[in-house]
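Pasting the sequence and the predicted coordinates here, then a few questions.
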Amino acid sequence: MPASTPLSTNKTAALSRTLDGVTRGYFRYIAGTIAADKVLSLARKFHDLYGIGCTPSQRITRKNKGLANSLLVLYAPEGAALAEWLLLVSPGNGPVTEREKLRDVTAKPRLTWLGYELLRHRERCTARWTWRRSKAEMTELYQLFDVQLHKHDHGPLSETLARIARQPGFHGVRVQSWTLFQHARERGYRGELPYLFYVSKVSHGERISL
């Protein structure tokens, strides 16, 4: 089977792939932006250098030799001129640790990618990784709520609430969304609150050959 890697065209898929990688111990990273028409070239370059398309058995062999494994998360919305990439790296040494200036997802400042911040939360006595909105975005949303509520025209606020509900339903995002909904209720909003969806297992995107 030829080597391949997923190409995500929506944020939920890209962020889910990132969570899956971090959960499996890929704690180091480097990120960047590239022209959308250069995505395939970048992916093939990273495969040649760091083996991003290695099979599970190949990754086990590399790990046993003390070599770091790498996986690539690609986010390229259809029709966009630019694409975002995130290279995640497991413990170990090798070309990727020698060539790239890697950061640790457990260090501060937190990894922020595609407008969301990575963090751990406690769930049933277990630490789990999730995404949440940045503090700056939350501040902007609270300010927008207050402006829309002050005008006593709940049409625009209903649209804002619906937009919030459509954002990726990771645990951290849902907690923030519910807090925003309660803020609107406490300040006089009497309309229907949108349903907050959970992120279920999603495809990481169509695979591109390396």
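On my side now, so go ahead.

Only C-alpha atoms from now on, for both contacts and neighbour counts.
Will do.

Double-check Gly21 against Val73; I have them as touching.
No: with contact defined as CA atoms under 8 Å, Gly21 does not reach Val73; the gap is 9.2 Å.

what do those two both touch?
Leu88 (CA atoms under 8 Å, 6 or more residues apart in numbering).

Looking at these two, which is more packed in?
Val73 (24 against 19; other CA atoms under 10 Å).

In contact with the more buried one: list those residues for me.
Per CA under 8 Å, 6+ apart, neighbours of Val73: 6-8, 14, 17-18, 85-88.

One more to weigh against that first structure:
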Amino acid sequence: MASKNHVLYLRGSCPPEKLISLWDKFNRFYDLDMTRLERSRLRKKGFASARMFLLARKDFGSGNSTGAQDIEWILMRSEGLLNAAAADARERWLSAVDNKQRIQIDGLELVRLTREGNQSPSWTWRFSRDLYEELRNSIVEDIRHHRIDRLSDTVERIWRAPGFAGVRAQGKSLMKLIKDEQIRSQKPSALIDLPQRFGYIRRIPDKGMRLSFFLKNK
């Protein structure tokens, strides 16, 4: 969605039983029911378009006092004019292009990076600054203290991370760090085998289901 200039966002969570009313509210303000073509035409006229994304965890249906875990949501919109219904809306929009307001989910952050061979930046996911530093520090400490089992766990964690371009670039840097630190340790027992290449994320169709159907069947 960010690639369509939907860089302003709100995020939060709510109980499943309140999700329909939340959706209806945002739909009145930001016309969420529009098709992709309708949103494109809207932006060409100078109006903002928006989409709302919902995340139900694997353990959805258990967790809080009502017996159902909250659903996480992110509402993203483009710059532009808003309809009359949204005139009095007082949402405090964040910007995904602001370094201090990046969208983060499960240790990953959404960023714009210029890939090799490209002139303009594109959107991708990478490890957040905190997680990347945590991985670096863990690698250095485990090699220097010969904690091979923990180092192997860290390598497995990096290897199994989603193969977005940003994650792959960071993963290669971390693998190089491991090689350099292992050579510096000068202890053959500290050497471990490293993966030769990282996986890629395959593009999948943008599919979904009606919210009412989802809630009824979950």
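The structure has been received and is ready for your questions. Just so we're clear, the structure is a prediction, and the values are computed from it rather than from any experiment.

mind putting the contacts of Val73 of structure 1 in a markdown table, secondary structure and neighbour count included?
Output for those, formatted as a markdown table (DSSP: H, G, I helix; E, B strand; the rest coil; neighbours: other CA atoms under 10 Å):
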| residue | secondary structure | neighbour count |
| --- | --- | --- |
| Pro6 | strand | 22 |
| Leu7 | strand | 23 |
| Ser8 | strand | 25 |
| Ala14 | helix | 27 |
| Arg17 | helix | 22 |
| Thr18 | helix | 26 |
| Trp85 | strand | 22 |
| Leu86 | strand | 18 |
| Leu87 | strand | 22 |
| Leu88 | strand | 25 |
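
Can you show me the helices along structure 2?
19-30, 36-44, 129-144, 148-159, 165-185, 211-217 (DSSP state H).

Could you export those helices as JSON lines, including distance to Arg92 of structure 2 and mean neighbour count?
Formatted as JSON lines, the helices of structure 2 follow (distance: least, CA to CA, whole Å; neighbours: other CA atoms under 10 Å):
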{"stretch": "helix 19-30", "distance to Arg92 of structure 2": "14", "mean neighbour count": "16"}
{"stretch": "helix 36-44", "distance to Arg92 of structure 2": "21", "mean neighbour count": "14"}
{"stretch": "helix 129-144", "distance to Arg92 of structure 2": "24", "mean neighbour count": "16"}
{"stretch": "helix 148-159", "distance to Arg92 of structure 2": "35", "mean neighbour count": "16"}
{"stretch": "helix 165-185", "distance to Arg92 of structure 2": "28", "mean neighbour count": "17"}
{"stretch": "helix 211-217", "distance to Arg92 of structure 2": "25", "mean neighbour count": "9"}
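
who wins for proximity to Arg112 of structure 2 among those?
helix 165-185 (9.1 Å; CA to CA).

Mind listing residues that contact that closest one?
113, 124-127, 132, 135-136, 139-140, 143-144, 158-159, 161, 190-191, 194, 198-200.

make it 7 Å
With contact meaning CA atoms under 7 Å, 6 or more residues apart in numbering, helix 165-185 of structure 2 is reached by 124-127, 136, 139-140, 143-144, 158, 190-191, 198.

Can you add distance to Arg102 of structure 2 and give the helices of structure 2 back as JSON lines?
Compiled in JSON lines, the helices of structure 2 are given as follows (distance: least, CA to CA, whole Å):
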{"stretch": "helix 19-30", "distance to Arg102 of structure 2": "22"}
{"stretch": "helix 36-44", "distance to Arg102 of structure 2": "23"}
{"stretch": "helix 129-144", "distance to Arg102 of structure 2": "11"}
{"stretch": "helix 148-159", "distance to Arg102 of structure 2": "21"}
{"stretch": "helix 165-185", "distance to Arg102 of structure 2": "14"}
{"stretch": "helix 211-217", "distance to Arg102 of structure 2": "27"}
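
what's the closest of these to Ile105 of structure 2?
helix 129-144 (11.5 Å).

Over which residues of structure 1 does the closest one lie when aligned?
Under TM-score structural alignment, helix 129-144 of structure 2 corresponds to residues 135-150 of structure 1.

so how far does that stretch sit from its counterpart in structure 2?
Compared with structure 2 after the fit, stretch 135-150 of structure 1 shows a mean deviation of 1.8 Å (mean CA distance after the TM-score superposition for structure 1).

what comes into contact with that stretch?
154, 156-157, 184.

what's the farthest-apart pair in those residues?
So, those by CA to CA: farthest apart are Pro156 and Ala184, at 12.4 Å.

one step back: quick check: which of the helices of structure 2 is nearest to Ala85 of structure 2?
For the helices of structure 2, the distance to Ala85 of structure 2 is smallest for helix 19-30, at 5.3 Å, taking CA to CA.

Structure 1: which residue goes with Thr35 of structure 2?
Thr35 of structure 2 maps onto Thr55 in structure 1, by TM-score structural alignment.

do Ser3 of structure 2 as well
Per TM-score structural alignment, Ser3 of structure 2 is aligned with Thr23.

List the single closest residue to its match in space, sequence neighbours excluded.
Trp129 (6.9 Å; CA to CA, 6 or more residues apart in numbering).

roughly how far apart are the one you found and Gly25 of structure 1?
From Trp129 of structure 1 over to Gly25 of structure 1 the distance is 11 Å, taken as CA to CA, to the nearest Å.

looking at the alignment, what does Arg160 of structure 2 pair up with in structure 1?
Per TM-score structural alignment, Arg160 of structure 2 is aligned with Arg166.
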